[in-house]
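Student: Any chance you could fold what I've pasted below:
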Amino acid sequence: MSSLAAHTPRQFASELRRWRNARRVSQLELALRAGTTQRHVSYIEQGRSRPGRTMVVRLAESLELSLRERNALLNAAGYAPLFRESPIDDDVLRPVRDALDRILEGHMPYPAVVAGPIGDLVAANAAVELLAVGAAPALLEPPVNVLRLAIHPDGMASRVENLSEWGRHIIESVRARTLRSPDTRLDALLAELESYLPPLSPGPDHVGFAVPLRLRCEQGELQLMTTLTSFATAVDVTLAEVHLEAFLPADDATAQILHERERARRAGGRVGSLPPELVVGRRA
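Tutor: Model (predicted):
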């Protein structure tokens, strides 16, 4: 008997009920979203009814599960996964990688990275060398984790003027992700990252953790804002789990410094310390 056929309606029922409770959705609301009846959802959750593959997909979509989680729910119901998971260097993803490379290059002279679900660096532009200045070599060995690099004492932390606030911006972002899509790897990383941060005592003017990064460099203090872009319509698990993080100057002084650094980099042919295979423009 195959592993898929071995699954029972009760196994799927348990998973569906777990996700519905995690999303804080009632049976009626889930039924309305999925285009079925509350009675049918109730029967499914009791293990009295085995849903078809299409219904499982509709329920997963209605619960806003990730592609990986949708595949797992299909498997729990006894069906084969619907969404493929291709290696990032697979030929099927080459057009996407080429497009990402163009975006990274087009963002110069401002730093930008493409990272995986737990922060592992997939690709970067040459300006990201700014973030790696003075970092311990161990933090720059593949796979480079950009979250760890950002707030590790031997990474960027010693140059971040507002580490308490900005570091907690990162922490809260990771925490929100773990609540939305539980992942033991993220749980472990979150515990590690929290151990690096100094205590914070918010004053009366505290407005939250969404603050610009204040980063020291040779030319002065930079103020950088960040934007996150994900692939909302991806049909490949790997692509759905990566995101593009781009840094933007928050003031004219920062923009000027970054332009000057890029001119100096081009004139001096600086190589930098990140793995060359990950940096656009430095690949063999």
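Student: From now on I want contacts and neighbour counts done on CA atoms only, so please keep to that.
Tutor: Noted.
Student: Can you point out the buried residues in the longest strand along the chain?
Tutor: Taking residue count as the measure and DSSP state E as the definition, the longest strand of the chain comes out as strand 220-230. By neighbour count on 16 or more other Cα atoms under 10 Å, the buried set for strand 220-230 is Glu221, Leu222, Gln223, Leu224, Met225, Thr226.
Student: Does anything pack onto it? Which helices or strands?
Tutor: strand 213-217, strand 243-249, helix 252-268 (3 or more Cα pairs under 8 Å, 6 or more residues apart in numbering; DSSP states H and E).
Student: Proceed likewise with the subsequent sequence, for comparison:
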Amino acid sequence: MTSEVMDGVHRFARIRNMNTLAPSAFALPALSAGEGRRSVGELLREWRVRRRMSQLLLATEAEISTRHLSFVESGRATPSREMVMHLAERLDVPLRERNTLLVAAGYAPLYRERALDDPHLAAARAAVELVLRGHEPYPALAVDRHWNIVASNGALAPLVGNASPALLAAPVNALRLSLHPEGMAPRIVNWHAWRAHLLARLQRQIDASADAALMALHDELAAYPAPTGAAPACVESIQHHIAVPLRLRTALGELSFYGTTTIFGTPVDITLSELAIEAFFPADAATAAALRTKQD
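Tutor: The predicted structure is shown next:
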């Protein structure tokens, strides 16, 4: 490895140690912290429209009358705490935003947001660390709701070592690191396909959560120019692929990965509900062999 790569690896290693678990047709205005001052009926209506549900459909699924739902949304009826939670469940509202609904209705928040080093999250933290370590020699990382890296295994650092120091300064954003011209982008062989995949995935998150920070991140990433020397955009053949691979030029040669996402299945803590493990598996035998050899 060159000294520049080693410096980059060391910078990223420090970040890992610091953070290791220590517009669609229905687009609406982003939800923000200030929305606690808005009525719960307004917020519920926006979530219903965002989920593309009619009042009749939501009322049917919630087993309440359409008249009652209409009264709640218009502010003519004040929903109980249980009704707020019942409707939020039917609308699949994220835990963080369920708290917003409760506050808007005049109730105390229900879900806590603990730091990752909180003793109550010790078992979950250990599970994440076990998954990350167990995935070596293949790269894996844990990210928060805004794609900031909170932990990673040792296989990731060598792949990002050539990135600009500014991109490796905490908090490290995985999507920015991947697509920025001074990040991994110049070494991504199929940059156009990978970019399209990441932006589409990010848009799905925005559609589901209406998160203003994710909207801003999407706009930023979409504005990045193609890296110098990037192959022209084209419709790649998918005949021999099962998913969009990440094809990366490295000191070990070209490596190809498929990504998977793991989340906690039944979280009642906001931090856990927003935590995801992104694990990359070899997409071909050459990649698997190269990484196993490097580990040995």
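Student: which ones are touching Val237 of the first structure?
Tutor: Under the criterion of Cα atoms under 8 Å, 6 or more residues apart in numbering, the neighbours of Val237 of the first structure are Leu67, Arg68, Phe83, Arg84, Glu85, Ser86.
Student: how near is the aligned residue in the second structure for it to Asp7 of the second structure?
Tutor: Following TM-score structural alignment, the counterpart assigned to Val237 of the first structure within the second structure is Ile270. Distance, Ile270 of the second structure to Asp7 of the second structure, using Cα to Cα, to the nearest Å: 35 Å.
Student: hmm, back to that, quick one: name whatever helix or strand follows the longest strand of the first structure.
Tutor: Tracing the chain past strand 220-230 of the first structure, the next element assigned as helix or strand by DSSP states H and E is helix 237-241.
Student: with the second structure superposed, average distance for that following helix?
Tutor: Between helix 237-241 of the first structure and the corresponding residues of the second structure, superposition yields a mean separation of 0.7 Å, by mean Cα distance after the TM-score superposition for the first structure.
Student: how far is that helix from where the chain is centred?
Tutor: Computed by Cα atoms, centre = their mean, to the nearest Å, the separation of helix 237-241 of the first structure from the middle of its chain amounts to 10 Å.
Student: same deal with stretch 119-130 of the first structure?
Tutor: 14 Å.
Student: quick one: the helices in the stretch 51-200 of the first structure?
Tutor: Listed in chain order, the helices found in the stretch 51-200 of the first structure under DSSP state H, counting those that start in this stretch are 53-62, 67-76, 94-106, 129-132, 146-151, 163-180, 184-196.
Student: and of the ones you listed, who's closest to Pro117 of the first structure?
Tutor: Within those, the stretch nearest Pro117 of the first structure is helix 184-196; the backing value is 8.4 Å (Cα to Cα).
Student: And that closest one, what's buried?
Tutor: Along helix 184-196 of the first structure, the positions that meet the burial threshold by neighbour count (16+ other Cα under 10 Å) are Leu186, Asp187, Leu189, Leu190, Leu193, Glu194, Tyr196.
Student: my read: the first one touches Thr178, true?
Tutor: Yes: judged on Cα atoms under 8 Å, Leu186 of the first structure makes contact with Thr178 at a distance of 6.4 Å.
Student: compared with the second structure, how much does the longest strand of the first structure deviate?
Tutor: When the second structure is overlaid, strand 220-230 of the first structure sits 0.7 Å from its aligned residues on average, using mean Cα distance after the TM-score superposition for the first structure.
Student: quick one, that strand and strand 243-249 angle?
Tutor: Orientation note: strand 220-230 of the first structure sits at an angle of 150 degrees relative to strand 243-249 (axes from the mean of the first three to the mean of the last three Cα atoms, to 10 degrees).
Student: quick one, strand 220-230 of the first structure and strand 213-217 angle?
Tutor: Per the same axes, to 10 degrees, the angle that strand 220-230 of the first structure makes with strand 213-217 is 130 degrees.
Student: Now tell me what touches strand 220-230 of the first structure from outside.
Tutor: The set of residues that contact strand 220-230 of the first structure without belonging to it, under Cα under 8 Å, 6+ apart, is 211-216, 240-251, 253-254, 257.
Student: Stretch 283-296 of the second structure now?
Tutor: Contact with stretch 283-296 of the second structure is made by Pro137, Tyr138, Pro245, Leu252, Glu254, Leu255, Ser256, Phe257, Tyr258, Pro282, as judged by Cα under 8 Å, 6+ apart.
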